[in-house]
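Q: With the input below, show me the fold.
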Amino acid sequence: MSIEVITHPALAGAAHGFLGRRGGVSTGIHAGLNVGWGSEDDPAATAENRRRATAAVLPGATLVCAYQVHSADVVVVDQPWDEADRPRGDALVTNRPGVLLGILTADCAPVLFHDPHAGVIGAAHAGWRGAIDGVTDRTVEAMEALGADRAAIAAVVGPCIGQKSYEVDAAFEARFVEQDDANERFFRPGKAGHAWFDLPGYVAHRLHAFGVGVVGMLDEDTYAQPERFFSFRRATHAGEPGYGREISLIGLG
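A: Have a look, this model is predicted:
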């Protein structure tokens, strides 16, 4: 099975792709294109999956990833680093050709950014914690420091857990509503003491509110599509001992 590379027209000026689990060599619960070193998969399979992912989006590029910690921290990539020495952070920005920025997810929202006029790209990992703490805002600011104009930036929210699959408790909802009463619109009432949270909608809202010029969404629910995507929550609900990670990529040729 070939790798599925999902693209969006708003990012057409950059090599990019939101990849799922199709086309990899991992087996078992990690079956497919698992790229997560922390997934307890066979390291050789993970390395091969990363090689295939890179070749599918920008052949010859150097893949660069951060050690993701659910923060709002952004790393500027001046040159590639060894995987063992990757810095902590949840977003990457660069203006260097031949560097392929990679964000790993398994329900959290990957967001890819491109300012085609300035030649600046970014990639962010927006789980609920990073999203509410402003990881997308910080990514835009880091791109501006490299010469980007937020009004010229296109950002696309990739495959992540959808509202119909994301049940949260009242304390979770209260955290968002306390930040802004208007955030109530991203929660649909559920059973007593619970609600259904629209993570991609909230992330897209943050991008619009921060002045990003073009905001796109893929509307692909990772939880609901086991044949296409890995999902932490789905694996947890199934009682599986681990889960794979998919990768979203963007680079300048």
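
Q: CA atoms for contacts and neighbours, from now on please.
A: Will do.

Q: Longest helix in the chain, please.
A: helix 43-57 (DSSP state H).

Q: one more, for comparison:
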Amino acid sequence: MSNPEVIRAATLAGVPHGFLGRRGGVSSGIHAGLNVGLGSEDAAEVVAENRRRATEAVLPGAQLVTLFQVHSAEAVAVTQPFEQAGRPHADALVTDRPGLALGILTADCAPVLLADREAGVVGAAHAGWKGAIGGVTDSTLAAMEQLGARRERIAAAVGPCIARASYEVDRTFVDRFTEADPENERFFTDTREGHAQFDLEAYVVHRLASAGVRRIEALGLDTYADPERFFSYRRATHRGEADYGRQIAIIGLE
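A: Take a look at the predicted model:
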């Protein structure tokens, strides 16, 4: 069995991290590959093995910590692993403790990994449209600062997510963003009547930059358009599949 594919960002060089997709896992069928979704209908022991493989590929020997993600702007500081059943309902984690692998699950939403090397503080955020407009990246930065990070030193990377070309939304969706800030119009391209295409990745980068992050890398990888490499909720829905896998982004400290 091949090893998991670990996609890394230059902005986070020197910090153990990786964005993982489908490659190198043991799931089969519609979940084929490295499905790490506890909420999927995949076999629990298979998901557990995929999660183990993903962690070992990024930070060998670390303990994986994930959340019960709810598309919120909530960020939590992690000092030790929590039981699977007791996972906080939140969408970002931060830590200054070595040996913890912070994991964010996605299947079109944008995974964001962050680090202040000097302070020894890392963070991971799940930024779907709802969390992104709600300020999940702002919450993550604030939580990192509570641990001694400084936002002008924080480097960030936005991993594989659904791209503008694959992400059509309706006018109500557009209005939600333009009412929050008229300049958000630039993240949309009009398509057919009453619809537009949304650039989630660019919006998340904008939110990070507006909050004072100076070094940001966007990987520009479209989860929807690359079924061999990534899971996609929207693609699974369009294909009428009964369920979908989730991929993971991980960051930690040696």
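
Q: related to what we said a few turns ago, mean per-residue distance, the helix or strand just after the longest helix of structure 1 versus structure 2.
A: As assigned by DSSP states H and E, the chain's next helix or strand after helix 43-57 of structure 1 is strand 62-65. Superposing on structure 2 and averaging over aligned pairs (mean Cα distance after the TM-score superposition for structure 1), strand 62-65 of structure 1 comes out at 0.3 Å.

Q: Run through the neighbouring helices and strands of strand 62-65 of structure 1.
A: Contact partners of strand 62-65 of structure 1 among helices and strands, from 3 or more Cα pairs under 8 Å, 6 or more residues apart in numbering; DSSP states H and E: strand 99-105.

Q: What range does the strand it packs on cover in structure 2?
A: Alignment note (TM-score structural alignment): strand 99-105 of structure 1 is matched to residues 100-106 of structure 2.

Q: And the contacts of that stretch?
A: 36-37, 55, 59, 62-67, 80-81, 91-94, 111, 123-126, 161, 246-253 (Cα atoms under 8 Å, 6 or more residues apart in numbering).

Q: Repeat the analysis, applying 7 Å as the threshold.
A: Outside of stretch 100-106 of structure 2, the residues within contact range by Cα atoms under 7 Å, 6 or more residues apart in numbering are 55, 59, 62-66, 93, 111, 124-126, 246-253.

Q: what about the strands in the stretch 101-250 of structure 1?
A: 109-115, 120-126, 154-157, 167-169, 187-189, 194-197, 214-217, 246-251 (DSSP state E, counting those that start in this stretch).

Q: how close does the match of strand 99-105 of structure 1 sit to structure 1?
A: Looks like 0.2 Å for stretch 100-106 of structure 2 (mean Cα distance after the TM-score superposition for structure 1).

Q: who's in contact with the equivalent of Ile247 of structure 1 over in structure 2?
A: Taking TM-score structural alignment, the alignment pairs Ile247 of structure 1 with Ile248 from structure 2. Each residue near Ile248 of structure 2 by Cα under 7 Å, 6+ apart is listed here: Phe19, Leu20, Gly21, Val36, Gly103, Ile104, Leu105, Thr106.

Q: again, only using 10 Å
A: Listed by Cα atoms under 10 Å, 6 or more residues apart in numbering, the contact partners of Ile248 of structure 2 are 18-22, 34-37, 50-51, 54-55, 66, 102-107, 111, 159-160.
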